[in-house]
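1. could you work out the structure for the sequence below:
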Amino acid sequence: MYFMYIDESGDPGKEIAEVGQARKGSSHYIVSGIIIPMTEWRTYLNTFVNLRRAIKQQYEIPVRLEVKGSEFINPRDNIFLKKLNRSKRIHIYQSILTDITSQMNQAKILNVVYRKENRSFGLDEDIQEDCWKFLITRFNTFLEKKGNEYGILFSDETNEPKLRGLVRKMRIYNPVPSLYSSKPRMANINQILEDPVIRKSEHSYFVQIADLIAHALYRNLYPKGSYKKYNVDCLFDILDPILLKEASKKDARGIVYV
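-> Purely as a prediction, here's the structure:
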């Protein structure tokens, strides 16, 4: 059994900000999931709790306080991170990703990216649904290759009725392009159990980890010059050893671009 904890970066709307205009929406939509083997769940939870305790001891950030990738870069709500300079905040972010990579080495990370710039959107195109379809289908393929293991989805708060309906539909009808035929093949998600479980990120360390991953990927794909001296654009590179690279043959890091 495997659990995949999921969070998003950006929004799935079709409007994005033009240069010189007020911000309408994000230039991207990213869905990231960290896949945890059930047999390692307790160990990995203890690992992260111990990491948070170490951070509390050094920086006085409470163990139960929710952490978000965006807050490490530009804290708005986290009063404890506001007390630290950017260099220290990025150092904590780096330390967390480093410990995840080294101490959760049987986990796998799956990423789906929709880059909105220079795209023409179809009237019926649904960015959120398209990205989640790819994410869920790749997770199901991962489970099949593990010997028909089963999995459960845990997601941060999102459009729960829509996601539930999508998963139920994909169990009985999930056409995907075929390499050997002009007709799509069916890739029904037989290995994923139950409806997706929606969790508030403040109550789930693993959903928080998924947030840190998604934001690190966003900063990698959309680097900002003023942050480069802190290596913010390189944060995602730390996770390379546990990326699910077989998720995409078109990208060396396994990122699925929609």
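2. only C-alpha atoms from now on, for both contacts and neighbour counts.
-> Noted.
3. tell me where the stretch 51-200 of the chain has helices.
-> For the stretch 51-200 of the chain, helices defined by DSSP state H, counting those that start in this stretch occupy the ranges 69-73, 79-82, 86-103, 127-145, 160-172.
4. the fourth one packs against which elements?
-> Helix 127-145 sits against strand 28-37, strand 108-115, helix 160-172, with contacts defined as 3 or more CA pairs under 8 Å, 6 or more residues apart in numbering; DSSP states H and E.
5. tell me the angle that helix makes with helix 160-172.
-> Here helix 127-145 runs at an angle of 40 degrees relative to helix 160-172 (axes from the mean of the first three to the mean of the last three CA atoms, to 10 degrees).
6. related to what we said a few turns ago, of the helices of the stretch 51-200 of the chain, which is nearest residue 26?
-> Proximity to residue 26, assessed across those by CA to CA, is greatest for helix 127-145 (12.4 Å).
7. so which bits of stretch 48-68 are buried?
-> By 16 or more other CA atoms under 10 Å, the buried positions in stretch 48-68 come out as 48, 51-53, 55, 59, 61, 63, 67-68.
8. quick one: it to chain centroid distance?
-> 21 Å (CA atoms, centre = their mean, to the nearest Å).
9. quick one: end-to-end distance for it.
-> Terminal residues of stretch 48-68 are spaced 14 Å apart (CA to CA, to the nearest Å).
10. same check on stretch 235-254?
-> Note: stretch 235-254 ends 16 Å apart using CA to CA.
11. got the contact list for it?
-> Under the criterion CA atoms under 8 Å, 6 or more residues apart in numbering, residues 93-94, 97-98, 100-101, 105-111, 138, 213, 216-217, 219-220, 255-256 lie in contact with stretch 235-254.
12. burial count for residue 9?
-> 23 (other CA atoms under 10 Å).
13. what of residue 5?
-> 28.
14. coming back round to it: make a markdown table out of the helices of the stretch 51-200 of the chain and add distance to residue 203 and mean neighbour count.
-> Shown next, in a markdown table, are the helices of the stretch 51-200 of the chain (distance: least, CA to CA, whole Å; neighbours: other CA atoms under 10 Å):
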| stretch | distance to residue 203 | mean neighbour count |
| --- | --- | --- |
| helix 69-73 | 16 | 20 |
| helix 79-82 | 18 | 15 |
| helix 86-103 | 18 | 17 |
| helix 127-145 | 22 | 19 |
| helix 160-172 | 17 | 15 |
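15. please generate a structure for the following sequence too, so the two can be compared:
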Amino acid sequence: MYVDESGDPGIDQYSSPHFILTSLIIHEDEWKEYLNRLKTFRKSLKEKYGLNQRTEIHASELIRIKSIDEYRDIRKTDRINILRDYCGQIPIIFNNVKIINICFKTSDFNDATKLQTTAWARLIQRYDIYLKKNVKDKGIIVADDTDANIIMQLLRKMRVYNPVNSHYSDGYYNAPVDNIIEDIFQRSSHQSYFIQTVDVIAHLLYRKEYPKGSLKKFGIEKMFTRFEPILLKEASKADDFGIVRR
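-> Prediction:
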């Protein structure tokens, strides 16, 4: 499972209004095929827009450039089209994957660490359940730069104690996470097409949740719905897209 964050887990006035975790679950037997498809897609972006295949895809920067200088040679409408093309290709390239999304409002928390660990706990729990029910195999987590120590401690704790609401009483029962092996592996996004893919999904979820008026002419707030065929809707039955919100 590849994971990327959108927003930050801070809770002060300068923090983002959201904290999003998005994950892409890929079976090991299909990994190479998906990589080859991504390479072919990136080659098409090179031919169509002049985007170098080694240049990182960063969704927020495609909309508003901050630090990726290579984007400055591509006009804004074409950068938005790159995002649109990527969005449309993800369900085709990754035709047999599942996406889990966690989306919290930072205003619902008064502690940044609690916000981050709660979001990660929700993601880890649902990934573990998916592995047990659908894959019946072990899995790993590969994430973009995050607070590895906090997540490592959380995952190790959940392997021993993971209280879950009981459907049959008002109490809890212990459901240890035992299908995720090792600690989280970290991978810089500029080195991984897969992490870049998750970045696109996470950012388009953000744009869906917090649409910006000046961008509505591009329809960016509607792009997330293209992922519907591969969303793990069982992650949250209370949401039409399976987005976990609490």
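16. ok so, going back, with distance to residue 86 of structure 1 added, can I get the helices and strands packed on helix 127-145 of structure 1 in CSV?
-> As requested, these are exported to CSV (distance: least, CA to CA, whole Å):
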stretch, distance to residue 86 of structure 1
strand 28-37, 24
strand 108-115, 26
helix 160-172, 35
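17. ok so, going back, next, format the helices of the stretch 51-200 of structure 1 as JSON lines and append distance to residue 244 of structure 1.
-> Formatted as JSON lines, those follow (distance: least, CA to CA, whole Å):
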{"stretch": "helix 69-73", "distance to residue 244 of structure 1": "21"}
{"stretch": "helix 79-82", "distance to residue 244 of structure 1": "31"}
{"stretch": "helix 86-103", "distance to residue 244 of structure 1": "13"}
{"stretch": "helix 127-145", "distance to residue 244 of structure 1": "9"}
{"stretch": "helix 160-172", "distance to residue 244 of structure 1": "21"}
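18. nearest to residue 202 of structure 1, out of these?
-> Across these, closest to residue 202 of structure 1 is helix 69-73 (CA to CA), at 13.2 Å.
19. the closest one vs structure 2, mean deviation?
-> For helix 69-73 of structure 1, the mean deviation from structure 2 after alignment is 0.9 Å (mean CA distance after the TM-score superposition for structure 1).
20. now for that helix, which elements pack on it?
-> Contact here means 3+ CA pairs under 8 Å, 6+ apart; on that basis helix 69-73 of structure 1 packs against helix 86-103, helix 205-221.
21. can you tell me which of these is nearest to residue 133 of structure 1?
-> By CA to CA (comparing all of the helices and strands packed on helix 69-73 of structure 1), the closest turns out to be helix 205-221, at 17.1 Å.
22. give me the range in structure 2 that that closest one lines up against.
-> Taking TM-score structural alignment as the measure, structure 2 aligns residues 193-209 with helix 205-221 of structure 1.
23. buried residues in the matching stretch?
-> For stretch 193-209 of structure 2, by 16+ other CA under 10 Å, it's 193-208.
24. quick check: closest non-adjacent residue to the most centrally placed residue in structure 2.
-> With distances taken as CA atoms, centre = their mean, residue 22 lies nearest the centre of structure 2, 1.9 Å away. Spatial nearest neighbour of residue 22 of structure 2, excluding adjacent residues (CA to CA, 6 or more residues apart in numbering): residue 101 at 4.6 Å.
25. the one you found contacts residue 206, doesn't it?
-> No: taking contacts as CA atoms under 8 Å, residue 101 of structure 2 lies outside contact range of residue 206: 10.6 Å.
26. residues shared between the contacts of the two?
-> With CA under 8 Å, 6+ apart, residue 101 of structure 2 and residue 206 have common neighbours residue 20.
27. matching residue 103 of structure 1 against structure 2, which residue comes up?
-> So, by TM-score structural alignment, residue 103 of structure 1 is matched to residue 93.
28. who are the neighbours in contact with that match?
-> By CA under 8 Å, 6+ apart, the contact list for residue 93 of structure 2 reads 34, 37-38.
29. if we can go back for a sec, on average, how far is the match of helix 205-221 of structure 1 from the matching bit in structure 1?
-> Averaged out, stretch 193-209 of structure 2 is 0.7 Å away (mean CA distance after the TM-score superposition for structure 1).
30. how far off centre is that stretch?
-> Per CA atoms, centre = their mean, the centroid offset for stretch 193-209 of structure 2 relative to its chain is 6 Å.
31. also stretch 25-39 of structure 2?
-> So, by CA atoms, centre = their mean, the centroid of stretch 25-39 of structure 2 is 17 Å from its chain's centroid.
32. what residues of it count as buried?
-> 25-27, 34-35, 37-38.
33. equivalent range in structure 1 for that stretch?
-> Counting by TM-score structural alignment, stretch 25-39 of structure 2 pairs with residues 35-49 of structure 1.
34. likewise for stretch 49-65 of structure 2?
-> Using TM-score structural alignment, stretch 49-65 of structure 2 pairs with 59-75 in structure 1.
35. could you dump the buried residues of stretch 25-39 of structure 2 to a markdown table with distance to residue 105 of structure 2?
-> Shown next, in a markdown table, are those (distance: CA to CA, whole Å):
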| residue | distance to residue 105 of structure 2 |
| --- | --- |
| 25 | 24 |
| 26 | 28 |
| 27 | 31 |
| 34 | 33 |
| 35 | 33 |
| 37 | 35 |
| 38 | 32 |
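36. in terms of distance to residue 220 of structure 2, which of these ranks first?
-> Nearest member of the buried residues of stretch 25-39 of structure 2 to residue 220 of structure 2, counting by CA to CA, is residue 38, at 21.8 Å.
37. wait, the closest one touches residue 196, no?
-> No: using CA under 8 Å, residue 38 of structure 2 makes no contact with residue 196, being 10.6 Å away.
38. for residue 10 of structure 1, what are its contacts?
-> Taking CA under 8 Å, 6+ apart as the test, what residue 10 of structure 1 contacts is 25-30.
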